[in-house]
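Q: Provided below for reference: sequence and predicted model.
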Amino acid sequence: MGFLTDEVKARLLKDIDVFAKTSEQFFNKEISIGDYKGLSGPFGTYAERGAKTAMYRLRLPAGRITGAQMNFIADAFDRYEIPQVHFTTGQSIQLHGLQGSIVIDLFKDCHSVGIYSRGGGGDHPRNISASPLRGVTPGEPFDITPYVQVASEYVLTLVPDFKMPRKLKISMTNGLESSTHATIKDLAFRAQADGTFTVYAGGGMGGNSRKGIVLAEGVNPKDILYYIKAMVRTFIENADYHTRSKNRTRYMVAEMGEEKFREVFNKFLTFTRRVEDLSFEVPIVNITKVGSEELSADELAQFGGRVVAQSQKGLYAVLYHPLGGTPERAAFQTLLRYTGSLEAVEGRLTSDESLYFINLTAAEAKEVVKLTPDHMPTDFLMSVSCIGASRCQVGFQNSQGLFQDIVTHLDAEGIDTKHLPKMHISGCPSSCGTHQIGRIGFHGAVKLVDKKPQPAFNLFFGGSDALDDVKFGELLGLVTVVDIPKFIAELATILNTANVEFDTWIESHEEDFRALAAKYI
């Protein structure tokens, strides 16, 4: 039996009536944003800028969307008149522009189809992230899918009853890639060839970003819940409750030092093993669907790399990335209705605001490609951008607007984007757009020009989230919003003239890049 019992599901609805009353008071202007946020966050929803609408975050474990959930989301677009959808770097979907009165009903309806958004915000263990193509990628050390499922269910049991100091982010990687930033999370599990996990802890982006330390090696996958519970206890007992901005595990590692942190953690791990039984039966997640047709190498090449063969015979995954991770509502609704009608097909959100559909036959894969003409074809056009200040209460600048301005400017100038790198744009220093691990990254700020404040973004350079080569980008300085499109256009022109990709060009032209950036800083 899994951890999500009827009793646990009922506890996840605890205080829903209180939240409903609080929500009504907020949208009637009877209480403040701060008072509302304290209760709305734990239910996965926040008021948007202007306090007239709300955002609701679907907690989708490791980005998984089942066929039934695809159909539910498609129907919800009409039922709740949802105007905007955004894929997040936390492998979730955010619904924007909602009238406050519908959030409660939407939460309950989501709950009924297995979308448990409790703890989607606030001071809780957040949505677990994991390699999006887990279980379908050739060459994986082992399939982490069942352990992702168990861990995701288990952390939900902790949400209603544990008072956490701040949020806790957990990640798992299949050991082949680190698209979910596994080594820079509060707690992470990396699959190894011998069938065990290496465990990392104390990493994070944002203020005082830090790589995680190796906490343990050779960990039996059936022991992962002991590590999760021990981390929760370590966090609760040792966090800095006086300074909220420092209430993250990376500050604990910095304060204690690596060895002391391991010592403290291992004491809680030993205690947890002694007093709790967190053993579990490994769920069976075998994919039995088989495709009758296989695409040739030439056919796959025609799709530009967005259609990839799975380890299962005749099955394929198709990548979909709309501009800014924000699909057009009606087209996305049609796409979900089609994929939701197919045998064994799942959605798998990524940490760079993309969405894979897996377990597609060759014919189904071709149809998904047809239904997604708005998929962005280059790394640059698949840049990452948080929702930004047009929606977010705490955003400094409009990150989505900046990216759209850059794309519009390049298009108007007739400049090809094929050699530009993927950018990462955050509306503020919080790194929701993961600006710190981008080859080029930006976060919203303000710059004084002639003693007058102007909208601007801090420019970062040289970040990487490669599994064994994590780097946080170097802050180069502030660039105004009006200058950033010109800067990117000039860079693109240089790359196009040289006819070389940015990653290759930069190896011998770093000083040229710095000189170019200096013109605009």
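A: Okay, I see it.
Q: for the rest of this, base every contact and every neighbour count on C-alpha atoms.
A: OK.
Q: run through the helices of the stretch 351-500 of the chain in chain order.
A: Ranges of helices within the stretch 351-500 of the chain are 362-370, 399-412, 484-498, based on DSSP state H, counting those that start in this stretch.
Q: the longest one: which residues count as buried?
A: Of the residues in helix 484-498, those with enough neighbours to count as buried (16 or more other Cα atoms under 10 Å) are 484, 485, 487, 488, 489, 490, 491, 492, 493, 494, 495, 496.
Q: before we move on, what about stretch 90-110?
A: 90-100, 103-104, 107, 110.
Q: one more: stretch 250-264?
A: 250, 251, 252, 253, 258, 261, 262, 264.
Q: who's in contact with the last one?
A: Each residue near residue 264 by Cα atoms under 8 Å, 6 or more residues apart in numbering is listed here: residue 234.
Q: recalculate using a threshold of 10 Å.
A: 230, 231, 234, 237, 238, 256 (Cα atoms under 10 Å, 6 or more residues apart in numbering).
Q: could you do the second one as well?
A: By Cα under 10 Å, 6+ apart, the residues touching residue 251 are 202, 203, 204, 207, 208, 209, 210, 239, 240, 245, 257.
Q: if we use 6 Å, what do you get?
A: Going by Cα atoms under 6 Å, 6 or more residues apart in numbering, residue 251 touches no other residue.
Q: quick check: it is in a helix.
A: Yes: assigned with DSSP: H, G, I helix; E, B strand; the rest coil, residue 251 falls within a helix.
Q: below is structure B, check it against A:
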Amino acid sequence: MNDILPAADRLRFEEEARLYQEGARTEEEFRNARVPMGIYEQREHGVYMMRIRIPGGRMTAFQLMAVANAADLYGNGALHFTTRQDVQLHGLTVKSIVPALRALLKVGLHTRGGGGNTVRNITACTMCDLTGYAILNVYPFVRSLTQKLLLEPESYRLPRKLKIAFSACARDCPEGGFSDIGFMARWRDHRFGETLGFQVLVGGGLGARSAAAVELEPFVSPDEVYLVAAAIRSVYQQRGNSGDKNNSRLRFLVQSLGLDSFKRMYLAEKESLRDFLAWPIVPLEGRPQPVGDPSDIPAIRDPEMNTWASECVHEQTIAGFFAVTSPVSMGDITSASAGALAEWLWNSDLNEVRLTQQQNLLIPNVPGKRIPILYDFQKTAGIVRPAPPALSGMCVCAGAGTCQLGICRSKDVAAEIYKMKDNAYWRHPALRFLSIRFSGCMNQCARSTTAVLGFVGAARSLDGRSYPAYQVFWGGQSRGAHSSLAAPVGTVPARWITPLLDGFLDRLAAVLPRDADVARIIRTGRPILHACLAEFQQAPGYDTAPLFYRDWGADDQPFTTEDRGKGECSAGETSIAC
């Protein structure tokens, strides 16, 4: 994908970085140059995060190895996987940014459009070509749309960021129902039979005034995908509120105009673009035959391996091949572990790895006979960290530990919850469907209000002293056009999170049927959560419990929001040399 970063743009950014180091560019000028390139300053001045686009979450083992090497050479030696299938490197200095970018470009990876008012990474179902419940293999559309949009100047001059997702079935794993643009694969019946295509959703998004997406078109043919995206982008660019970033997201435009008015503008724009927008042919790919010989999984007698296999190994449609989830705690993995995994995959002729929306890794097309070998390798390398599904799927943003906008240290409270992994209630069969997400602030990078149980960082005060807290949300579900946001149910001091969760899950598991689905979990859990919150909503006084006025992971620092930085997400504009 090197063609997505033209040489002129790369050289221009390298020049801006050089001038900034020489003192010829101000902080603001450099920020405007680096943010559209996916480079953000962390909470510590002069320390940067680099966000690498991974369209559809798919990368080769060789690319994973290159990212691990870049993290080791230029960052803090760790990779962070996001809920939108990006990879972030942290701890870079201004001197290491350009060498890191060059190293990534050598293996076809880049960061362009990873921040700012741009079309962001396009996400997709991780298993869309592996399982029978997927209607369509959507990845070719992700790849082609990425290659088209990222070479167009219009994709970098938007009122705000634009997020696109492709869902292969009604499960809506990439959460098209909460995206700016959601393409939902579907069949359409007509007198000549059934036709594959997409339902188009528009106007979803999270953060301040979150909203679920609404239907824009019930069905479009596959060859209209680019036309649809370009027409929506064009209406957004022309009519979006670029002067007020708090009201500039696409969902606010849809709401202010009304869906009917927005749709009329969109359809008119779509027709005006139809005659001169050329969309590359995207074949309706099926499920490609994996490389290697299919085989059954050998009998497993090790109880620990058997538990791992039941939770992490998934049958594929093609018999004898399996997809294996490698849980990554809070999306963080060391460069050494990532590099070791990449090398093992490469040597085993398994040259692909996928990033999931739960911040984990998925290894597809593993022959059954290699499953025990893969487990032994990961255990030896320290990659396997057995955890119940609700924990291994728990999503966590970077939080106040590194993010300028973070209010609470979400990673630190999540680490405390991981310590509870041996509690019996996690093994309740139905609780594998309980999604839990922690965000350090209202921007919700962990997508908290789409989860069944979501937490969003906040600040509260008692007797003039501030303490870290979390707004609690319950009942979110992503189901395409039928998605529903979690509702706020209360606020809890950060130090009460662990006893709240422990008591709630213990009571829920005691009454929940073993075969309960998500809807049953939501109905059953709501009154229990309300009752538990009543016990833990009030913080004790400072004299009684001073630790409540310090966040998790910062026992020696009084809690404050005064060290929050300025949000950089909407900074800058990228010029395109096409």
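A: Noted; the coordinates are in hand. Being a predicted model, the structure only gives us computed values, none of them experimental.
Q: can you give me the TM-score here?
A: In this superposition the chains share a TM-score of 0.91, using TM-score structural alignment, normalised by the length of the first structure; 513 aligned residues with a Cα RMSD of 2.7 Å.
Q: about what we covered before: restricted to strands, list the buried residues of stretch 90-110 of the first structure.
A: Those of these mapping onto strands are 93, 94, 95, 96, 97, 98, per DSSP state E.
Q: which residue range of the first structure does stretch 44-56 of the second structure align onto?
A: Mapping stretch 44-56 of the second structure onto the first structure (TM-score structural alignment) gives residues 50-62.
Q: any idea how far the matching stretch is from the chain center?
A: 14 Å (Cα atoms, centre = their mean, to the nearest Å).
Q: from the rest of the structure, what touches that stretch?
A: With Cα under 6 Å, 6+ apart, stretch 50-62 of the first structure has contacts from 44-48, 92-100, 117, 120, 127-130, 152.
Q: quick one: neighbours of the nearest residue to residue 298 of the second structure once chain neighbours are set aside, just the number.
A: In this structure, residue 298 of the second structure finds its nearest non-sequential neighbour in residue 369, 6.1 Å apart by Cα to Cα, 6 or more residues apart in numbering. Look at residue 369 of the second structure: counted by other Cα atoms under 10 Å, it has 17 neighbours.
Q: residue 369 of the second structure maps to what in the first structure?
A: Residue 369 of the second structure maps onto residue 363 in the first structure, by TM-score structural alignment.
Q: state the distance from that match to residue 315 of the first structure.
A: Here residue 363 of the first structure is placed at a distance of 10 Å from residue 315 of the first structure (Cα to Cα, to the nearest Å).
Q: can you put the contacts of residue 264 of the first structure in CSV and add secondary structure and distance to residue 383 of the first structure?
A: Below are the contacts of residue 264 of the first structure laid out as CSV (DSSP: H, G, I helix; E, B strand; the rest coil; distance: Cα to Cα, whole Å):
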residue, secondary structure, distance to residue 383 of the first structure
230, helix, 36
231, helix, 33
234, helix, 36
237, helix, 39
238, helix, 37
256, helix, 37
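Q: if any of those residues are buried, put those into a PyMOL selection.
A: In PyMOL, this line selects whichever of the contacts of residue 264 of the first structure come out buried by 16+ other Cα under 10 Å:
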select buried, resi 230+231+234
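Q: quick one, strands of the stretch 351-500 of the second structure?
A: With DSSP state E, counting those that start in this stretch as the criterion, the stretch 351-500 of the second structure has strands at 353-355, 361-367, 395-396, 436-439, 453-462, 465-474, 487-493.
Q: in the first structure, what range does the shortest one match?
A: Okay, so that is strand 395-396 of the second structure. Going by TM-score structural alignment, strand 395-396 of the second structure sits over residues 384-385 in the first structure.
Q: have a look at how far, on average, that stretch is from the second structure.
A: Taken over the aligned residues, the distance from stretch 384-385 of the first structure to the second structure averages 0.6 Å (mean Cα distance after the TM-score superposition for the first structure).
Q: what sits up against that stretch?
A: By Cα under 6 Å, 6+ apart, stretch 384-385 of the first structure touches 324, 352, 400, 424, 425, 433.
Q: who wins for neighbours among these?
A: Counting by other Cα under 10 Å, top hit in these: residue 425 with 35 neighbours.
Q: contact partners for the counterpart of it in the second structure?
A: Residue correspondence to the second structure (TM-score structural alignment): residue 425 of the first structure is matched to residue 438. By Cα under 6 Å, 6+ apart, the contact list for residue 438 of the second structure reads 396, 410, 455.
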